[in-house]
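Undergrad: Fold the following for me, if possible:
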Amino acid sequence: MIAPRRFLPSIPSLLALEAVDRLGSASAAAEDLSLTQSAVSRQLKQLEEQMGVDLIARDQMRMQLTPAGAGFAQEARGILTRLAQASVKLRANPDGGSLNLSILPSFGLHWLAPRLKDFVAGHPGITVNLQTHNLPFSFEGSTTQAAIHYGTRDWPGVEYLPLMPKHVLPVCAPGLMHAPAATPEELLNFPLLHLETHPDSWEQWFALHEVPAEKLRGMLFDQSSAMTQAAVHGLGVALLPTFIAEAEIAQGRLQLAVPGAPVTLGSYFLVWPQDRATDYPLLKFRDWLIGQIGPQEVS
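TA: As a prediction, this is how the structure comes out:
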């Protein structure tokens, strides 16, 4: 529900306040907004009268905002920025809107990107804008409508659509070993590669194979793509998602470090804030994702 009209300042008055806060003077704000200095002063005066709060410290030789005015200007800057971004999106795609999706680099590159052409073809009025993240972030104040998450349901304040388990395989360059290890325990004799965002993955993998292993050390990487390249160049054994590992094995760049089936470490989810749940582009994208992963994966 939108607040009563008396609490909604005009766009010109907010622009004037933001410009004075950013530039430090009415003259600079006037030049920035292509207005006269008196016009900027009138906008600020009208805003003060509407809010019933002093926004300008008038006992100063140079125009300065009061603490209340500076705080309000910061809020206004965020609102004006989001409004401008929404206007750009509307002009760029007037038919169906856009979806701002934050993705995990490896999942986005190797699983989502090859399939995304199908969504674009089926929904020509929706533009998908992608950005990457490695860790959960706050949706508050962000233009991001949804994100791909890996792990457990530990992203606060969001709704979840389970996508699929993360199946991993231990892989290495063919030259690192004369032959694959006979047992999981033998991998402890080789350098192990780790992801900064999930540094306990190897401990989980060994625990699933009933092999004691604690506080394992090794090279750290911030993305799976970098860790994959390190494994290809023989720097150690990496735990990679099957959608990466199997492609690298097929090309002969990597091999299984030990025989065995993939194991499951966590799951992938689509997450979104509750106030975005009914966004048309997000609804269509969720429906499409469910079709891509199949009903057997959704729970």
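
Undergrad: contacts and neighbour counts: CA atoms only from here.
TA: Noted.

Undergrad: Strands of the stretch 101-250 of the chain, start to end?
TA: Under the criterion DSSP state E, counting those that start in this stretch, the stretch 101-250 of the chain carries strands at the ranges 127-132, 146-151, 158-172, 194-195, 220-221, 238-241.

Undergrad: To compare with the earlier structure, here is another sequence to fold:
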Amino acid sequence: MKHYPSIQALRVLTSFARTGSVEETADELFLTRSAVTYQLRLLERSLSFSLLHRAGTRIGLSPEGLAYAHDVRLALNTISGSAQRYANRSVSGTLVICSTPGFAGGWLCSRIAKFNGAFPDVKIVLQTQTLLENVANEDIDVFITFGNGHWPEMSVSYLVGIRISPVCSPVFLHQHGMFKDPKDLSNVPLLNILGDETDWEIWLTAAGVDPFLARSGITFHDGNLCYNAAVYSQGVALGDDFTCRAALASGMLVMPFDLSLRGRRSYYLVSSPAKAEMPTVAAFSSWIKTEIMANHTEDDGEA
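TA: Below you'll find the model as predicted:
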């Protein structure tokens, strides 16, 4: 009789492969850190190859482990998709989603039809707001917001973390003779998102540049406007590897410096406990987590 690994161990593996962090895997799956490492070691003992590599007190996945995690993720997605094809037929109603502009424009809008195809009886209303941590509107079913994950008395699910680095258009880079040093940023407009100036200050400090420079330039009311200005060669924005991924992959934006930093905030799915139990919200929550897991791998390494 074949031996099959436990689903819990496989869920831990796919989460750890995506986040690269025992701590974030534990938070995401509501486990202790020791439970995460136990499940990984238990899984490794059931395999005929080394799943993990160790460097001091830190653990990571071996090349074979990464490949195995990829196969497991595809298999779990297939199982989930099969179940959803039958369950989705009973999910109907209106779902009002409120997202940050950057997340909506940079990621969700290019995929929302997939959710509509999976749940054709759900009417989707997508709104945006720039007050990123405001989750008080009772007319909203579920929020996609950006913060530290602390919203008391709300149902909160981690979606994805980010890494931040300056971005600009290739045309802008060519016009300014390529940047040889981060100090060259003092000669060009910096593009800010209202309320996110601290992120520029953190990056400039890490790059050895006076953080006061973050107070200069042009400030935009939301992320979409800021990134559009960068695409149209109006200056240098501080982008992230999630919402800017498509623009970076297509060459519309480039990263002129190698230095990237782990963002101090992450994206979360937030709703009231009552609305979190709604079939439409539960369906969207499951779908968006699966979609992110299938299309984005987080790097938890230092800059």
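
Undergrad: Dump the strands of the stretch 101-250 of the first structure into JSON lines; add distance to F206 of the first structure and mean neighbour count as well.
TA: Listed next are the strands of the stretch 101-250 of the first structure as JSON lines, based on distance: least, C-alpha to C-alpha, whole Å; neighbours: other C-alpha atoms under 10 Å:
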{"stretch": "strand 127-132", "distance to F206 of the first structure": "30", "mean neighbour count": "14"}
{"stretch": "strand 146-151", "distance to F206 of the first structure": "18", "mean neighbour count": "23"}
{"stretch": "strand 158-172", "distance to F206 of the first structure": "11", "mean neighbour count": "21"}
{"stretch": "strand 194-195", "distance to F206 of the first structure": "14", "mean neighbour count": "22"}
{"stretch": "strand 220-221", "distance to F206 of the first structure": "18", "mean neighbour count": "17"}
{"stretch": "strand 238-241", "distance to F206 of the first structure": "11", "mean neighbour count": "25"}
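
Undergrad: Could you dump these into TSV with distance to L104 of the first structure added?
TA: Formatted as TSV, the strands of the stretch 101-250 of the first structure follow (distance: least, C-alpha to C-alpha, whole Å):
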stretch	distance to L104 of the first structure
strand 127-132	6
strand 146-151	6
strand 158-172	13
strand 194-195	13
strand 220-221	14
strand 238-241	12
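
Undergrad: Tell me how far the residue positioned nearest the centre of the first structure lies from W272 of the first structure.
TA: Nearest to the geometric centre of the first structure sits S102, at 3.4 Å (C-alpha atoms, centre = their mean). Distance, S102 of the first structure to W272 of the first structure, using C-alpha to C-alpha, to the nearest Å: 10 Å.

Undergrad: any common contacting residues for these two?
TA: A146, A147 (C-alpha atoms under 8 Å, 6 or more residues apart in numbering).

Undergrad: ok, back up a step: wait, which of the strands of the stretch 101-250 of the first structure is closest to D287 of the first structure?
TA: Smallest distance to D287 of the first structure across the strands of the stretch 101-250 of the first structure (C-alpha to C-alpha): 10.4 Å, for strand 158-172.

Undergrad: Break down the stretch 151-299 of the first structure into its helices, ranges please.
TA: For the stretch 151-299 of the first structure, the helices defined by DSSP state H, counting those that start in this stretch occupy 201-208, 224-232, 242-250, 280-293.

Undergrad: Need the winner for burial among these.
TA: Most buried of the helices of the stretch 151-299 of the first structure, by mean neighbour count (mean count of other C-alpha atoms under 10 Å): helix 224-232, with a mean of 20.

Undergrad: ok so, going back, which position in the second structure pairs with the residue nearest to the centre of the first structure?
TA: Aligned by TM-score structural alignment, S102 of the first structure pairs with C98 of the second structure.

Undergrad: any idea how far Q39 of the second structure is from that match?
TA: As judged by C-alpha to C-alpha, C98 of the second structure and Q39 of the second structure stand 36 Å apart.
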